[in-house]
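Novice: The following block contains a protein sequence and its predicted model.
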Amino acid sequence: MNAIKYDVIIIGGGPIGLACGLEAQKANLSYLILEKGCLVNSLYNYPANMTFFSTSERLEIGDIPFVSNNAKPTRNEALEYYRRVAIHKKLNIKLFEAVLSVKSTTNKTYEIVTKKRAYEATHVVIASGFYDIPQKLGVKGEDLSKVTHYYKDPHFYAFQKVLVVGANNSAVDAALETWRKGADVTMVIRGEEIGERVKYWAKPDIENRIKEGSIKAFFKSEIAEITDNEVIVKTPEGLVTLENDWVISMTGYQPNLDFLRKIGIKLSEDEIMKPQYDENSMETNLKNIYLAGVICGGMNTHSLFIENSRVHAERIIQKIMANVE
């Protein structure tokens, strides 16, 4: 089967991938967005009741207004907004089509192979985010079915003994919401306190629940082992064994940097493993392959957000159009 040809292939159907598609559309370039999951898959995997820290206008793409009930929109409002953008602008996007490889061809283009078919493009934009690979605990029992690295809805955990690992927004949301649905909640936190990045309306809430003893917390602690009915926690005072039904491990996620390596994109040799790219054009060390969104930060996944990554789409298409002209 012959490869379908485009000017631009965009890998990743999150908000920044959609923004790249909008800019390509505006420039009259033929383009295709490839997403391995559902539309804005990372946002879909956020907790069901999540509220963004950003205001709605900072999440807008393509100059399309985002109207929400409150200044800070919810996950569901964001899903509705990006879906309506895709519909209204008739974005060319294929969902549930994971990219397997990107290879250069003899005619100065790239072959993009997915699990369904092959494509060919002069330019490739990688906007694949970082929500697909959880940071593992690396302990015995982590693969038990009672352990999850994604938290969705609190009702499931009602009246259960729940252990939440982590101290940032996702962990705090999971702890507070499951506790309010009647769960017996314990937090295990590696540091000495709740994370500094926790949303300002949630931080005093979780701190007060811990202080009053409604939610138990072990600071400067980590999980040593997980069993079917218990969790063993390593604390400053020694090992503590807790009865347990479910473990919600909110220890963060990481981008698929191995995918970048396989393509040939260079990464920094430090622990950040930041990809090499030009800040002005977003072009990597590979000609006509660009990065957009949070993946530009490597393992520093908290340096880039939707609101400060939207400009990447404009930079990339400007660079492409400059080459065309």
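Specialist: Noted; the coordinates are in hand. Numbering: from 1, shown residues only.
Novice: hey, let's count contacts and neighbours off CA atoms from now on
Specialist: Will do.
Novice: Tell me the secondary structure at residue 224.
Specialist: Put simply, residue 224 is strand when judged by DSSP: H, G, I helix; E, B strand; the rest coil.
Novice: got the contact list for residue 115?
Specialist: Each residue near residue 115 by CA atoms under 8 Å, 6 or more residues apart in numbering is listed here: 97-100.
Novice: Just the buried residues out of these, in PyMOL syntax.
Specialist: A single PyMOL command is used to select the members of these judged buried by 16 or more other CA atoms under 10 Å:
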select buried, resi 97+98+99
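Novice: In helices, which of the contacts of residue 115 appear?
Specialist: If you go by DSSP state H, the contacts of residue 115 have nothing in helices.
Novice: Quick check: the farthest pair among the contacts of residue 115?
Specialist: Based on CA to CA, the longest span within the contacts of residue 115 runs between 97 and 100 and measures 9.3 Å.
Novice: Residue 239: which of the contacts of residue 115 is nearest?
Specialist: residue 98 (42.7 Å).
Novice: How about that closest one: what's its closest non-neighbour residue?
Specialist: Excluding the flanking residues, the one nearest residue 98 by CA to CA, 6 or more residues apart in numbering is residue 36, at 4.0 Å.
Novice: Do I have it right that the one you found meets residue 100?
Specialist: No: using CA atoms under 8 Å as the test, residue 36 is too far from residue 100 to be in contact (10.0 Å).
Novice: one more structure, for comparison:
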Amino acid sequence: MKDITTDIIIIGAGPIGIACALECKKRNWNYLVIEKGALTNSLFNYPKNMTFFSTSEKLEIDAIPFISNNPKPNRDEALEYYRRVTTSNNLNINLYETVINIDKGSKQFHVETNKHTYTAKKVIIATGFYDIPKLLHVPGENLNKVTHYYKEAHNYVLQHVVVVGASNSAVDAALEIYRKGGYVSMVIRGESIGERVKYWVRPDIINRIEEGSIKAYFNSEIKDIREQNLTISTPEGSKVIPNDYVVALTGYLPNFELLKSCGIALSNDKMIPEYDAHTMESNIKGLYLAGVICGGTETHKWFIENSRIHAKRIAAHIESQQIFS
């Protein structure tokens, strides 16, 4: 494969990757965004009926207005917004191209993908965290009835469904499946529904549990999964319950292996990468981090509304070096 030369490579075409591309474009820098999936791939894989916790103005990038029907937009409105931002600004993005390796040479970065090889002076990693689910590590997790992603409720009608977790995604899935006619049980490691669950949803799930519409097993974990049932470890002992599907929404992780392969230092406990909070430059000179990936395993720490600024910090630092003038 012949090397393609550019000034800046941005890895990840989510909202923060798009924000970085906009900063490059307004400065007339030669850049390329590489995304292994669809545009805003994580948002695309969100549940179809998901509503954001943030209001639309807090999801805006580069002060481009985001108009939604309600103060808190839904998934489809977000997809449309970021698509229009991308296409109307003619951003330079390669979709369905996976980065395999990033190597820092003496003066430039060498980036290898499944389609091309590139050389660049700067690299920005804005890959998010939604592609690698936290596994249960129990027998039967590889059965076809088990999924770590939830899209919609229709296929769970009249089925016995176990939802694992107590976060926003788990609560949304449990409520929607219940209201579409599924028989829902929740298996929750902690003693209560998560405190960060959306404030207008939390009372709903608590009431459904208290009235018995949704069965919740607190301080409990799945021990094994079989075709027609599964075993739960509870404070009262093991229980076997009928089961047709398991929706394990236990969270997701950034691609730490990619960061490690670049030489980025990670903390031992929460895998937080080393970077300068003012410039977003990692311990590898010329390699920047943006968005949720900056939080390591604390994937709730950074999100769109509070990491939009990362793009401007990175661009300001690169601009100060005057390497493209």
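Specialist: Yep, it's here. The model shown is predicted, which means the values in this text are computed figures rather than measured ones.
Novice: picking up where we left off before, joint contacts of residue 97 and residue 100 of structure 1?
Specialist: In terms of CA under 8 Å, 6+ apart, residue 97 of structure 1 and residue 100 are both contacted by the residues 114-115.
Novice: Kindly check the end-to-end length of stretch 221-231 of structure 2 for me.
Specialist: With CA to CA, to the nearest Å as the measure, the first residue of stretch 221-231 of structure 2 is 9 Å from its last.
Novice: State the distance from the most centrally placed residue in structure 2 to residue 7 of structure 2.
Specialist: Closest residue to the average C-alpha location of structure 2: residue 130 at 3.1 Å, with CA atoms, centre = their mean. Distance of residue 130 of structure 2 to residue 7 of structure 2, given as CA to CA: 28 Å.
Novice: Same check on residue 184 of structure 2?
Specialist: 52 Å.
Novice: of these two, who's got more company?
Specialist: Taking other CA atoms under 10 Å, residue 184 of structure 2 and residue 7 do not tie; residue 184 has more neighbours (25 against 19).
Novice: hang on, the more buried one packs against residue 172?
Specialist: No: in this structure, residue 184 of structure 2 is not within contact of residue 172 by CA under 8 Å, at 12.0 Å.
Novice: Off-centre distance for stretch 246-261 of structure 2?
Specialist: In terms of CA atoms, centre = their mean, to the nearest Å, the centre of stretch 246-261 of structure 2 is found 9 Å from the chain centre.
Novice: Buried ones in that stretch, by neighbour count?
Specialist: 246-256, 258-259.
Novice: tell me which element residue 174 of structure 2 falls in.
Specialist: Residue 174 of structure 2 belongs to helix 168-179 when assigned by DSSP states H and E.
Novice: re earlier: return the subset of the contacts of residue 115 of structure 1 lying in strands.
Specialist: Judged by DSSP state E, those include 99-100 as members of strands.
Novice: so where do the strands sit in the stretch 1-150 of structure 2?
Specialist: 3-5, 8-11, 31-34, 93-94, 99-104, 109-113, 117-120, 122-125, 132-133, 146-147 (DSSP state E, counting those that start in this stretch).
Novice: Would you format those as CSV with distance to residue 270 of structure 2 included?
Specialist: Rendered in CSV, the data for those read as follows (distance: least, CA to CA, whole Å):
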stretch, distance to residue 270 of structure 2
strand 3-5, 35
strand 8-11, 22
strand 31-34, 27
strand 93-94, 31
strand 99-104, 23
strand 109-113, 27
strand 117-120, 30
strand 122-125, 19
strand 132-133, 16
strand 146-147, 25
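Novice: So for residue 44 of structure 2, which of those strands sits nearest?
Specialist: strand 132-133 (15.1 Å).
Novice: what's the mean distance for the closest one versus structure 1?
Specialist: Mean deviation of strand 132-133 of structure 2 relative to structure 1 after superposition (mean CA distance after the TM-score superposition for structure 1): 0.4 Å.
Novice: Where does that strand end up in structure 1?
Specialist: The alignment of strand 132-133 of structure 2 onto structure 1 (TM-score structural alignment) spans residues 133-134.
Novice: how distant is that stretch from the center of its chain?
Specialist: 9 Å.
Novice: contacting residues around that stretch?
Specialist: So stretch 133-134 of structure 1 is in contact with 149, 251-256, going by CA under 8 Å, 6+ apart.
Novice: Now, those that are in strands?
Specialist: 253-254.
Novice: In JSON lines: the contacts of stretch 133-134 of structure 1, plus distance to residue 109 of structure 1.
Specialist: JSON lines is the format used below for these (distance: CA to CA, whole Å):
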{"residue": "149", "distance to residue 109 of structure 1": "38"}
{"residue": "251", "distance to residue 109 of structure 1": "39"}
{"residue": "252", "distance to residue 109 of structure 1": "36"}
{"residue": "253", "distance to residue 109 of structure 1": "32"}
{"residue": "254", "distance to residue 109 of structure 1": "29"}
{"residue": "255", "distance to residue 109 of structure 1": "25"}
{"residue": "256", "distance to residue 109 of structure 1": "23"}
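Novice: Out of the contacts of stretch 133-134 of structure 1, the closest to residue 124 of structure 1 would be?
Specialist: Set against residue 124 of structure 1, the nearest of the contacts of stretch 133-134 of structure 1 by CA to CA is residue 256 (16.3 Å).
Novice: show me what contacts that closest one?
Specialist: Applying CA under 8 Å, 6+ apart, the residues near residue 256 of structure 1 are 128, 130, 132-133.
Novice: Can you lay out the residues you listed as TSV showing neighbour count and distance to residue 293 of structure 1?
Specialist: Output for the contacts of residue 256 of structure 1, formatted as TSV (neighbours: other CA atoms under 10 Å; distance: CA to CA, whole Å):
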residue	neighbour count	distance to residue 293 of structure 1
128	27	8
130	21	10
132	15	15
133	12	16
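Novice: Format those residues as TSV; extra columns: distance to residue 68 of structure 1.
Specialist: Output for the contacts of residue 256 of structure 1, formatted as TSV (distance: CA to CA, whole Å):
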residue	distance to residue 68 of structure 1
128	26
130	26
132	27
133	30
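Novice: So which of the contacts of stretch 133-134 of structure 1 is the closest to residue 195 of structure 1?
Specialist: Distances from residue 195 of structure 1 to the contacts of stretch 133-134 of structure 1, taken by CA to CA, are shortest for residue 251, at 11.7 Å.
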